[in-house]
Each structure stands twice: as C-alpha cells, then as structure tokens.
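Engineer: quick one: sequence plus predicted model below, questions after.
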Amino acid sequence: MRYEELTGLVQNRAGLPDRQSAERILRAVLETLGERIPDGLADHVAAQLPGEAAVSLRRAGLSHEGSPEERAYRREHGERFDLTGFAGRVAWRARTSEERGLEEAAAVFEVLDSAVSPELSERLYHALPHDIRELMPEGRVTGR
C-alpha cells in the first residue's frame, strides 16, 4: 500500500476534510502506538507500512530519555499507559480534543488492520491493554 492510499483511507474513514488532517492524525496515532508497544513489534508493523508511516511508528524507539535500564525496558515492553494517556498523547500531537482524537484513532486502527497481515494485527491487539484494544476493529482475526 502506498502512503497516499493509506492517508486517503484514513481521511475517508475518519471523515476528515483534507489530506493534511489525515496525515496529522496518522502520525499522531503511529507515534503514540510506537511508544506503547515493544520496539520489535513496532519494527514488524513498520515493515508492512509505507516508509513515511514507518518513520512515525519507529520514532518512539529513538528516544534517549531516561536511564539505560528504563530505555531497555521500554524497548522490550513499551511504555505503560492506558487509554487516557493514549488519548492525551494523540490529542496533543494531532492538535485536537481527546474525544475527537480517539474517534480518529479508531479510524486509523481500522486502516492499519487492513494494511498489515492478520497475524501481525493479532500480535498488535495482544500487545495493547484492554482499554486501548477497544479502538481496534473486530478485525479479520479469529478469537477477538
């Protein structure tokens, strides 16, 4: 899938007025997701996305904040935050309200679900806490 197709799908599913708005929410969700999931999983998801989207997802793994132990933990497990933290980070990055950010994030998750393999979508689903999983579509994978 090309980046233009990805952002077009996000724009359509989220009901956004223009491509720039779609790019803004896509980047916000991918950067926040990249902070929440382990680096290895982020790398696998990024490998199935267009380069521009992959950069946003991997950006979190480039953080040099914290002690070496804290950075190692984040690389292995991702940062620990719930839906409230997710909503705040997405809203701040996308320059929108938390409520609207979550609505648009659900559209991004729907597009991601169709952009990556079912197995990878399932791994992503299980890497997230229950409340953030609620943003994901019922998906193509059984057992959800």
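Structural biologist: Cool, got the structure.

Engineer: all contacts plus neighbour counts: C-alpha atoms, from now on.
Structural biologist: Noted.

Engineer: please enumerate the helices of the protein.
Structural biologist: 3-14, 19-36, 39-47, 51-58, 68-77, 83-94, 98-115, 118-127, 130-133 (DSSP state H).

Engineer: isn't residue 109 right next to residue 135, touching?
Structural biologist: Yes. Using C-alpha atoms under 8 Å, residue 109 makes contact with residue 135 at a distance of 6.9 Å.

Engineer: just put the helices of the chain in TSV and tack on mean neighbour count.
Structural biologist: Below are the helices of the chain laid out as TSV (neighbours: other C-alpha atoms under 10 Å):
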stretch	mean neighbour count
helix 3-14	18
helix 19-36	23
helix 39-47	19
helix 51-58	19
helix 68-77	15
helix 83-94	19
helix 98-115	21
helix 118-127	16
helix 130-133	16
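
Engineer: use this one as the comparison:
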Amino acid sequence: MRHDDFIGQVQARARLDSRGAAEAATRASLETLAERIPPALAEHLAAQLPREIGEHLRRVATAPDLPATGIRMTNEQFFARVSERSGADLPKAVHEARCVVEVTDEATVGSLTDKVKDALDDELADVLFAGSSGR
C-alpha cells in the first residue's frame, strides 16, 4: 500500500475532514503503539508499511530521548497519549486509533498484526483490533 492510499483510507474510515488530520491520527496512533510493543516488533511492522508511515514506529522504537518501549499502560493511558498527540478528544482518539490499526492490518502481510495484538494486554487489543480482520 502506498502512503497516499494509507492516509486516504484512514481519512475515509475515521471520517476526518482533511489529510492533515489523518496524518496526525496516524502519527499519534503509531507512535503510541511503538511505545507499547517491543522494539523489534515495531521495526518489523514499520518495514511492511510505506516508509513515511513506518517512520512513526521507528522514531519511537529507536529514539533514546523518547519514552521506553514495551511500556505497560491501561486503555485509558494509551488513548490519552493518542489524544494528546493528535489533538483529538478522547472518544475521537479511540475511534481514530482503531481506524489506523485497521488500515495497518490490511497494509501488512502474514501474521504480523497478530503478533502486535499478542504483545498487548487483552483489553487494549480487543479495543484496538475490534474492526480488524484478525488474520
């Protein structure tokens, strides 16, 4: 999937009014996800996404000045971080993050998103992957 297609899908599914808002939602969701999953898994996921999209995962997974990865956080903490990064209110941030994960699932091959799901707490995985195919 190309960058423009990815962002267009996020924009359409999340019903965002601009590509900029879709970019912000994608960045916020993937940066927060990268904080939550192991660095090697973030890198594998990034490698299957368009370069510009994958950089959101890589930036957090490899940056020494950003929070550590594999951080345990509640649903509320996860989505509060997405909300803070994207500027969306909390309910909208939850919806946008789910849309980003859904498009990410479709943009990758194999069982990679299953590994991401397995790296998350069950409750967070259930919320984030509710709309995904669950391959």
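Structural biologist: Here it is on my side, so go on. It should be emphasised that the depicted structure is a prediction, and the values quoted were computed from it without experimental measurement.

Engineer: fetch the TM-score of the aligned pair.
Structural biologist: TM-score for the superposed chains, counting by TM-score structural alignment, normalised by the length of the second structure: 0.91, backed by 133 aligned residues with a C-alpha RMSD of 1.7 Å.

Engineer: can you redo the helices of the first structure as CSV with distance to residue 140 of the first structure?
Structural biologist: Shown next, in CSV, are the helices of the first structure (distance: least, C-alpha to C-alpha, whole Å):
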stretch, distance to residue 140 of the first structure
helix 3-14, 17
helix 19-36, 20
helix 39-47, 16
helix 51-58, 22
helix 68-77, 25
helix 83-94, 23
helix 98-115, 8
helix 118-127, 6
helix 130-133, 14
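
Engineer: which one of the ones you listed lies nearest to residue 139 of the first structure?
Structural biologist: helix 98-115 (6.6 Å; C-alpha to C-alpha).

Engineer: quick check: that closest one aligns to which part of the second structure?
Structural biologist: Using TM-score structural alignment, the residues of the second structure aligned to helix 98-115 of the first structure are 90-107.

Engineer: closest to residue 141 of the first structure out of the helices of the first structure?
Structural biologist: Comparing the helices of the first structure against residue 141 of the first structure with C-alpha to C-alpha, the closest turns out to be helix 118-127 (5.8 Å).

Engineer: how big is the offset of the closest one relative to the second structure?
Structural biologist: In the superposition against the second structure, helix 118-127 of the first structure averages 1.0 Å from its aligned positions (mean C-alpha distance after the TM-score superposition for the first structure).

Engineer: who's in contact with the residue at minimal distance from the centre of the second structure?
Structural biologist: Central residue of the second structure (C-alpha atoms, centre = their mean): residue 30, 3.2 Å from the mean position. Going by C-alpha atoms under 8 Å, 6 or more residues apart in numbering, residue 30 of the second structure touches 56-57, 100.
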